[in-house]
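Peer 1: Structural data only, the sequence is not supplied:
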C-alpha cells in the first residue's frame, strides 16, 4: 500500500487545489496569472518562477506529474527528511523555470533580430528562409503564401502581407508563450532517484516494463535534450524545463554529497 509522507501529501493537496481553482476562476484568468511567461512578455512577473509549478494544463498533465510525485517522492523524503526534500523540490522547480526562461529569452531575441532584418529587406527568398528557421511558429499555409509571394516578388500586397506575418509571429510569441506544471520538479525527483538508487527497478506505465532508475534517467534526459533542440510546430512541451529540473537536481545532490556534515 502506498504511504504518503507529510511533504509529498501537502504538495499533492496544493497541486489538486490549484488545479480546481484554475477551472473555477477561469473568468479572472487565474491560470495566466500563475503560469510562467517569457521575460519579454508584459504578463511576466517574478513570482511566477514559484507559482507555475503548481498549475497544470489538463487532467492528464497533472495525473502523470502527481503519479511521479507520490511514487518516488516519499522515498526521497524518508531518505533526506521533510525539510531537505522540500528545499530540493522547490529549488529544482524554480531551476527548471530559470533554464526555460533563459532558453526562451535567447530564442525570442533571435526571432526579434530576424524580424527586424526582414522588415529592412523583405524579399521572397528572405521570407522563405525566415519561415524555415522559425517553422514551429507557423502552420502549413505560410508555405503556400511563400510560394505565391515568390511568383509576385514586386507586388506591394505580398510585400506588406509578408511583413505583417513576420511581425505577427513575434507578437504572438509574446502574448501566448507561457509554461506551467510540476514536470521540472518531478524530473528533478527522477534524477535524484537515479543518482541515489541507480539499480532500483522501476515499472513504467507505458509500456509496462521494468527498467533500472539510472537507465530511465539517461533515456528521459536524452529525450528532453533532443526534443528541446528539435522542437517542431505544435509542440507545446517545455522540454528544457524538464532538462533544467534534472540539471539542478544533479548539482544539488553533488553539493550535498560533498558537504555531508551540513544537513538542511
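Peer 2: Everything's here; your move. Every value quoted in this text rests on a predicted model; they were computed, and no experiment measured them.
Peer 1: hey, let's count contacts and neighbours off CA atoms from now on
Peer 2: Fine.
Peer 1: What is the burial count for residue 166?
Peer 2: Residues near residue 166, counting by other C-alpha atoms under 10 Å, number 22.
Peer 1: Use this one as the comparison:
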C-alpha cells in the first residue's frame, strides 16, 4: 500500500478542491469568484489585500480543469516528499512564501509594462483616472461604469484596462517553489512527463523547465496567457528557502 499523504499536503489539496467547487457553484449563479479572490494588479480598482493569499487557491473556471489537475497532481507528487523531508511547519512556510514570491515577481513585471502603457495613454490625451474608473468590475465580472468613447477607441487605453481587469489565479507559484525544493533535495531523482516518458534527473529536468518558463515569459506571446513570471518568482523563493533550510540543517548537525 502507498504511504499516506502528509497532513499539510492533504489539507492544501482539500482547500484547493473546495475553492474550485465553490467557484463552480457561484459560477452557476452568475457570480465570478475570481473577481473577489483572484489577484489583480495592486494598482487596479479591483485589487484587495486578501487576494495576495486567496489567489493561490483559485484556478481557471470550469470546464477548464487541466489547470487545477496539473497543480494538484504536482502538489501531491512533490509536496508529499518535500513535506516528509523538511517537516510540516517548514513546508507550509515554503508553500506560502513561494506563492507570495510568484505574486510579487509577476506584478513587478506588470508594473514595468503598465507604467509604459500609462505613459502612452497620457500621451494620447486620456486621463488615467478615466481608464481606472472604466475598469471597475462587479461580482458578475461586468464593468460597473460605462466606458467612455475615448477609452473604447484607444488601443493603449484598452490594453491598460485589460491589465486592470485580468486577475491572476492558481497555485502555480507555490507549486514551482515545491518543484525547485524537490530538485535541490533530491537532485538525482528521475522525473518524466507523459509526452516524454524517459526519466531525467531532477537536477537537469527542473532547470530545463525553468528555462522554458523564462523564455516564454520574456517572449510574451499573444497566444500564451500563462503567468510565467509567477512561476519563476515561486521557483526563486523555493530555491532560496530550501538552500537556507539545508544550510541550517548542517549547522545543527
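Peer 2: Cool, the structure landed. All values reported here derive from a predicted model rather than from experimental measurement.
Peer 1: where do the strands sit along structure 1?
Peer 2: Secondary structure of structure 1 (DSSP state E): strands at 36-37, 178-179, 201-203, 210-212.
Peer 1: So which residues of the stretch 151-264 of structure 1 form helices?
Peer 2: Assigned by DSSP state H, counting those that start in this stretch, the stretch 151-264 of structure 1 shows helices spanning 156-176, 183-196, 213-229, 239-258.
Peer 1: Which secondary structure elements does the first one sit against?
Peer 2: Which is helix 156-176 of structure 1. Counting contacts by 3 or more C-alpha pairs under 8 Å, 6 or more residues apart in numbering; DSSP states H and E, helix 156-176 of structure 1 packs against helix 82-120.
Peer 1: just how off-centre is the helix it packs on within its chain?
Peer 2: Relative to the centre of its chain, helix 82-120 of structure 1 is centred 9 Å away, using C-alpha atoms, centre = their mean, to the nearest Å.
Peer 1: buried stuff in that helix?
Peer 2: For helix 82-120 of structure 1, a neighbour-count test (16 or more other C-alpha atoms under 10 Å) marks 82, 85-86, 88-101, 103-104, 108, 111-112, 114-115, 118-119 as buried.
Peer 1: just stretch 161-173 of structure 1 next, same as before
Peer 2: Those would be 162, 163, 165, 166, 167, 169, 170, 173, for stretch 161-173 of structure 1 by 16+ other C-alpha under 10 Å.
Peer 1: re the thing from before, any chance of the helices of the stretch 151-264 of structure 1 in a markdown table, with distance to residue 76 of structure 1 too?
Peer 2: Written out in a markdown table, the entries for the helices of the stretch 151-264 of structure 1 read as follows (distance: least, C-alpha to C-alpha, whole Å):
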| stretch | distance to residue 76 of structure 1 |
| --- | --- |
| helix 156-176 | 36 |
| helix 183-196 | 7 |
| helix 213-229 | 13 |
| helix 239-258 | 12 |
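Peer 1: hey, which of these is tucked in deepest?
Peer 2: Among the helices of the stretch 151-264 of structure 1, helix 183-196 has the highest mean neighbour count (mean count of other C-alpha atoms under 10 Å), at a mean of 26.
Peer 1: What mean distance separates that one from the matching residues in structure 2?
Peer 2: Following the fit onto structure 2, the mean deviation recorded for helix 183-196 of structure 1 is 0.7 Å by mean C-alpha distance after the TM-score superposition for structure 1.
Peer 1: thinking again about what came up before, which stretch among the strands of structure 1 comes nearest residue 69 of structure 1?
Peer 2: For residue 69 of structure 1, the closest of the strands of structure 1 is strand 201-203, at 13.8 Å, according to C-alpha to C-alpha.
Peer 1: Pull up the aligned stretch in structure 2 for the closest one.
Peer 2: Residues 190-192 of structure 2 are matched to strand 201-203 of structure 1 when aligned by TM-score structural alignment.
Peer 1: The matching stretch vs structure 1, average offset?
Peer 2: For stretch 190-192 of structure 2, the mean distance to aligned residues of structure 1 following superposition is 1.4 Å (mean C-alpha distance after the TM-score superposition for structure 1).
Peer 1: List the buried residues in that stretch.
Peer 2: Residues of stretch 190-192 of structure 2 classed as buried: residue 191 (neighbour count, 16+ other C-alpha under 10 Å).
Peer 1: re the thing from before, deepest of the strands of structure 1, which one?
Peer 2: strand 36-37 (a mean of 28).
Peer 1: tell me, what residue is most central in structure 1?
Peer 2: residue 238 (2.4 Å; C-alpha atoms, centre = their mean).
Peer 1: Tell me which residue of structure 2 matches up with it.
Peer 2: Aligned by TM-score structural alignment, residue 238 of structure 1 pairs with residue 227 of structure 2.
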